[in-house]
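Q: 3D model of this:
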Amino acid sequence: MKSRVIKALAIVSVFTAALAPAGAQAEWLRADTKHFILYSDGREAELTKFAVEAEKFDSLLRSWFKVGEHEDAIRLPVFIMKDSETVSKLRGVEKGALGGFYQALPEGAYALSNRAKPVSKFSGTGQQILFHEYTHHFFTRYVSGSYPTWLFEGFAEYFSTTTFDKDDSYTVGNIANSRAYGLTAGQNLPIERILTDGLTGLNRQQTDVYYGRSWLLTHHLMSDAAGRAQLSEYVKAFNSGTPPREAAESTFGPFEKLDQDLVALTRKGMVAFSSKEPIGYDPTVRITPLDTVDSELLELHINRIVQFQPDETLSKLRALAAIAPDRVGVLAELARAELETARKAGSAEATAIAVAAAEGTADKVLALDPDNVSAAMTKGLAILEHDDGNPSDEDVAAARKMFVKANNADPEEPRPLYEYFRSYAQYSGRPPDIAIQGLEAAFTKAPEIVDYRVALAFAYANLGRFDEAMSLVRYLAYHPHMAEHGKRLIEQLEKMREQREEFEKRLADAEEEESED
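A: The predicted structure follows:
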């Protein structure tokens, strides 16, 4: 009996190893902290250090921007890959061109970085990449208002080079060596262009200069009390609706003079801010080794959310489910992948087959774990794909029940609230107040997710609350990677406002004529 067990385990081990992507050797570790869930297939000591530094960094940002703790805040998953080549392959870009990135999907936000040692002092480290991306995440979730592209990236670059000493004291504003080439040898990009426009239309070299000079200006302004006061005045003007050019010129003075000051700054060097006071943070890190199946599952989960070889990922998930048929996590991930395949099936018949598969797998999960949020969500979303995305009223009602089930199982999960609202907005006309309140709660929990933000903006617009709607999408109009989308949304909202005002005017005129009669 003992030899059979050993052989069975050996077969499973060999089979799952064959399923793994090229380069995947070690089993993964999970590190749980107060604000993060980190995963790595590297050494435990390395992961622990990553986790501790991340917690220190969160505390640093909270201290600088006076952000308190939020009860039941959603922790950020962080996937630490072997090196930039692995990251680049996942993203489908040039080998070694990408060291990490951040995404905020409807199912949740995540960051992806790497643990390789930098090849030179001009290469960013995995920790710097994580700090950069987490600054974006932190600002979007906790810091109110909108920020122009240069400052959004400038803050991320400025804080990314933060270092902590053994006594937990810290230094902020260290030189961003990875931007050295762009600042010294890259194509010239006047500060006027940076302060008045975003990244659209720039080539790769110009983009590097944009990031570098944004960091340089941010560093310059953050280096003393007078500069920070200027920056605060600028942000206030920007958020009051002052056009970017006017806000910049009225605060920073002539662009030509500012350009000269920044050039001089690159020559004489900059001073970082060091604090001898230790940063307070929660040092608790709980390390959990993942077994072979869960390690393979994690890799396939990463592949799915970054959309790396989706067909192959689905095949591997099915193979993994065949050898681990009672693993709820495996089946839940498979159901999600099957549903995503259904949406890209290409024909009504293929879609129907894939939707049925996703529903069937979700049902298996719910039979094993009736309160599984992922499976309830997948089943509800699959029901809405009936008849090639044209569900009946009965289907929509059934889908809503699944979203309510998911919400009851985990009231802190925002997506069930969002999908409940969307089931009305997309299929049943005007959503009831309870659905709008649910959407507001979802956005409050995860304002970094663009889908929630846009849905809430148009919900407000439909209620005539256009100023609130504009405030929500204005953030996108200056986002480094969504500016064009944000501008189109503003145009749509402006058109809705005009139509509503015209309708209300005609209605008032009609009522006045009726009263005169």
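Q: contacts, neighbours, all on C-alpha from now
A: Noted.
Q: in the stretch 301-450 of the chain, which spans are strands?
A: For the stretch 301-450 of the chain, no strands are identified by DSSP state E, counting those that start in this stretch.
Q: at which residues are the helices of it located?
A: Taking DSSP state H, counting those that start in this stretch as the test, the helices found in the stretch 301-450 of the chain are 310-323, 328-342, 348-368, 373-383, 386-389, 393-409, 415-427, 433-445, 450-462.
Q: among the ones you listed, which is the most enclosed?
A: Of all those, helix 373-383 carries the top mean neighbour count, a mean of 27, counting by mean count of other C-alpha atoms under 10 Å.
Q: same for that one, what does it pack against?
A: helix 328-342, helix 348-368, helix 393-409 (3 or more C-alpha pairs under 8 Å, 6 or more residues apart in numbering; DSSP states H and E).
Q: tilt between it and helix 415-427?
A: Helix 373-383 runs at 10 degrees relative to helix 415-427, counting by axes from the mean of the first three to the mean of the last three C-alpha atoms, to 10 degrees.
Q: dump the residue contacts of Tyr158.
A: By C-alpha atoms under 8 Å, 6 or more residues apart in numbering, Tyr158 lies in contact with 172-174, 176, 215, 218-219.
Q: give me that answer again for 7 Å
A: 173, 215, 218-219 (C-alpha atoms under 7 Å, 6 or more residues apart in numbering).
Q: can I get the helices and strands packed on helix 373-383 in a markdown table including distance to Ile490?
A: Conversion of the helices and strands packed on helix 373-383 to a markdown table gives the following (distance: least, C-alpha to C-alpha, whole Å):
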| stretch | distance to Ile490 |
| --- | --- |
| helix 328-342 | 30 |
| helix 348-368 | 34 |
| helix 393-409 | 30 |
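Q: now Ala446: how far from Arg286?
A: Using C-alpha to C-alpha, to the nearest Å, Ala446 is found at 25 Å from Arg286.
Q: more neighbours: which of the two?
A: Each of Ala446 and Arg286 has its neighbours counted (other C-alpha atoms under 10 Å); Ala446 has more, 25 against 13.
Q: for that one, which non-adjacent residue is closest in space?
A: Arg141 (6.6 Å; C-alpha to C-alpha, 6 or more residues apart in numbering).
Q: check which helix or strand the one you found maps to.
A: Element membership of Arg141, judged by DSSP states H and E, is helix 126-142.
Q: next up, for comparison:
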Amino acid sequence: MNADWYQVETPHFRIVTNGRPAMVKDLARDLERFRAATSQLLRVRGDQQRLTVFALANRSSYAGIVGEEQARQTGGMFNHTSYGSFALVNLERYRFMREHPAREFLFHEYTHFLTYGSSPVQFPFWYSEGFAEFFSTAEFPGDGSYMFGAIPVDRANSLIHDRPMPLEDLLRATPATVDKKQRLKVYAGGWMLTHWLIMSSDKGGKIGDYIDAYNRGADPVDALTNALDMPLEDLERAYLQQAEGRFPKGKGQLPDDYRPADPQPRPMSQQRAVAEIARYMVMSGRKSESLEELVQYARAEGANSHELTSVMAVAETGSGAFERAEEILATIPADLHGEFWYRSAEAWLWLRRELQKGTESDLKQMAAVRDKFVSLINDNDEVAAHWYGLAIAMQKLGHLRGEYLEMLEQAYLRAPREGEIAWWYAHELYLDRDAESFAFVARPLLMQTSGQEFREQLQSMLADLPADGAPPMRWAGDTLGGTFSKYRDHSAYKALALAFDYRGACALGYIYGSPDQDTANERALAECESQRVEFDVETPCRVYAEGDRVVGGADASGRRL
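A: Sure thing, here's the model as predicted:
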């Protein structure tokens, strides 16, 4: 990484590179043109966050971030985090691509960013990759138009020399069920089927129905055949014919108000570049050994900085080494304590340290944590992690549920695919008995959740609170949805009390057959409290339902359970 560094900024991209600045400037212009074209086709939100791209000049620079094994297997990667979205690319690997190194890769990944970045909706593996491949070959002839649909360079070999993956296998494939060779077939087959749907069939308008059914949990094959109103045999025939035919291109015009970007590469100090890369490594969960190697390199090459020091403190905080993190931060001069990076590192250190104390956390210190996150959000309200930290601090301080839920919602809107944020938010929507909003969050979350216990919890909640006006389904077991189902079976004076904290820890207690409602409430609270202690739930118990009427939801009071 001992090279000259530059940053190239446009309205929607920020590229940090040690490659040739003129080449990266052209790449930035192409990315802005690509965004302008796809914004018409994908209904892109105008306020979508900028994408940060680390464009590394060669394999050694790339391997320094992702490790040798990943560098051998990939030429780039993409990460959504609660601190933003990032793409990494090895420019050297793509130097033989038409027109511009790495262009197809970045167009592919930016399509993922546009479709996934601000929505929890899950796409089938074949369609997610096929759709991104379809747009990755966008071309700009220079007359204000754009073209798409050409065969991607990386797929040409598979399409020419390999037999297509059988259609049913393609539709059922997931990243976890295919090996490396099959993955290449998924990309090629996904591109072929997507190309046919968009360019050669009259079924393009049905894709949305298919995605909706898929996210409702329908069988992946039935979801597509039903949406397209085609038997599987007819669909497979059309799919296989694609491998033998020519592929038409689509064409469109850039928006009338589009103005070409003219970014100017600006020199960037090696210290700042190394600090930014280190921060990305921590936020994306890279191995600590890679970070240590980068820090050692920075020290040896004179690229160390106070900002890099703060990143090391963040890494120590994440591993639970709070004393070490505090010692590291203490080495940073006081006149830098107002820097955004320092304040963020300190806020998370203070929060994590207090959270470790559980119910014994210092409320005065927690109030200071809350104020630190408020200050960070006032300076930059795009960082989901800071909204999440604020929501946690507010819940710990006993703020009204509706108040901290507003902060949690802001975190979710900025990072809907962050598991911890989505898990907490889904449960809160469930407790509000907001069936449509809950399903919108919980269904995609279920699809990305692998642990059996977590899956059963979400499945029970979806069965108990179905969208579309369907009646609740019974669910056996001690899950949240199962407990609510059993509670509804009882009559007379009854009450349900619960406690639920930011970690997803939950305590429940319900009583039925009491002589009066006040007695039922008291007994339910006592039962909940015994569970709260046993399961180490950090929030206090509260009466959630009296009889079948919800009394303890932020927006659900008065609704029937």
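Q: could I get the TM-score for this pair?
A: The TM-score (TM-score structural alignment, normalised by the length of structure 1) is 0.80; 473 aligned residues with a C-alpha RMSD of 3.5 Å.
Q: for the helices of the stretch 301-450 of structure 1, which one sits closest to Gln103 of structure 1?
A: Of all the helices of the stretch 301-450 of structure 1, helix 450-462 sits nearest to Gln103 of structure 1, with 10.2 Å by C-alpha to C-alpha.
Q: what's the average distance of that closest one to structure 2?
A: Overlaying structure 2 shows helix 450-462 of structure 1 at a mean distance of 2.9 Å from the equivalent residues (mean C-alpha distance after the TM-score superposition for structure 1).
Q: corresponding residues in structure 1 for stretch 401-409 of structure 2?
A: The alignment of stretch 401-409 of structure 2 onto structure 1 (TM-score structural alignment) covers residues 432-440.
Q: who touches that stretch?
A: Here stretch 432-440 of structure 1 has contacts from 417-418, 420-421, 456, using C-alpha under 7 Å, 6+ apart.
Q: try it again with 6 Å
A: With contacts defined as C-alpha atoms under 6 Å, 6 or more residues apart in numbering, stretch 432-440 of structure 1 is touched by 417-418, 421.
Q: go on, stretch 28-47 of structure 2?
A: Surrounding stretch 28-47 of structure 2, the residues in contact under the criterion C-alpha under 6 Å, 6+ apart are 254, 261.
Q: which residue is the nearest non-sequential neighbour of the aligned residue in structure 2 for Leu189 of structure 1?
A: With TM-score structural alignment as the criterion, Leu189 of structure 1 lines up with Met165 in structure 2. Leaving aside its sequence neighbours, Met165 of structure 2 sits nearest to Lys185 (C-alpha to C-alpha, 6+ apart; 6.0 Å).
Q: which residue lines up with that neighbour in structure 1?
A: Alignment note: Lys185 of structure 2 maps to Val209 in structure 1; criterion TM-score structural alignment.
Q: quick one: residues contacting the residue nearest the centre of structure 1.
A: Centroid-nearest residue in structure 1, with C-alpha atoms, centre = their mean: Ala104, separated by 2.5 Å. The contact partners of Ala104 of structure 1, by C-alpha under 6 Å, 6+ apart, come to Ile449.
Q: 7 Å instead?
A: Contacts of Ala104 of structure 1 (C-alpha under 7 Å, 6+ apart): 110, 448-449.
Q: which of these still touch in structure 2?
A: Here is what carries over to structure 2 from those, by both residues aligned by TM-score structural alignment, their matches' C-alpha atoms under 7 Å: Tyr110.
Q: where along the stretch 451-561 of structure 2 do the helices fall?
A: 452-464, 480-488, 517-534.
Q: nearest to Ala495 of structure 2, out of those helices?
A: With C-alpha to C-alpha, the closest approach to Ala495 of structure 2 among the helices of the stretch 451-561 of structure 2 belongs to helix 517-534: 5.4 Å.
Q: what are the buried residues along that closest one?
A: By 16 or more other C-alpha atoms under 10 Å, the buried positions in helix 517-534 of structure 2 come out as 517, 519-529, 531-532.
Q: with stretch 52-71 of structure 2 instead?
A: 52-59, 61-67, 71.
Q: between those, which is nearest Gly398 of structure 2?
A: Among those, and counting by C-alpha to C-alpha, the member closest to Gly398 of structure 2 is Thr52, at 36.7 Å.
Q: from Gln426 of structure 1, how far out is the aligned partner of Val153 of structure 2 in structure 1?
A: Taking TM-score structural alignment, Val153 of structure 2 has Asn177 as its aligned residue in structure 1. To Gln426 of structure 1, Asn177 of structure 1 is 48 Å away according to C-alpha to C-alpha.
Q: then Gln205 of structure 1?
A: Counting by C-alpha to C-alpha - Gln205 of structure 1 and Gln426 of structure 1 are separated by 42 Å.
Q: likewise for Ser232 of structure 1?
A: Taking C-alpha to C-alpha, one finds Ser232 of structure 1 at 41 Å from Gln426 of structure 1.
Q: now do Glu440 of structure 1
A: Applying C-alpha to C-alpha, the value for Glu440 of structure 1 to Gln426 of structure 1 is 17 Å.
Q: mind listing the strands for the stretch 51-200 of structure 2?
A: Under DSSP E, counting those that start in this stretch, the stretch 51-200 of structure 2 gives strands at 51-56, 76-81, 84-90, 145-148.
Q: what would these look like in JSON lines with distance to Thr449 of structure 2?
A: Shown next, in JSON lines, are these (distance: least, C-alpha to C-alpha, whole Å):
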{"stretch": "strand 51-56", "distance to Thr449 of structure 2": "26"}
{"stretch": "strand 76-81", "distance to Thr449 of structure 2": "16"}
{"stretch": "strand 84-90", "distance to Thr449 of structure 2": "21"}
{"stretch": "strand 145-148", "distance to Thr449 of structure 2": "34"}
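Q: Glu339 of structure 2: what's it in contact with?
A: For Glu339 of structure 2, the contact set (C-alpha under 7 Å, 6+ apart) is empty.
Q: next one: the match of Leu189 of structure 1 from Tyr239 of structure 2, what distance?
A: For Met165 of structure 2, the distance to Tyr239 of structure 2 equals 10 Å [C-alpha to C-alpha].
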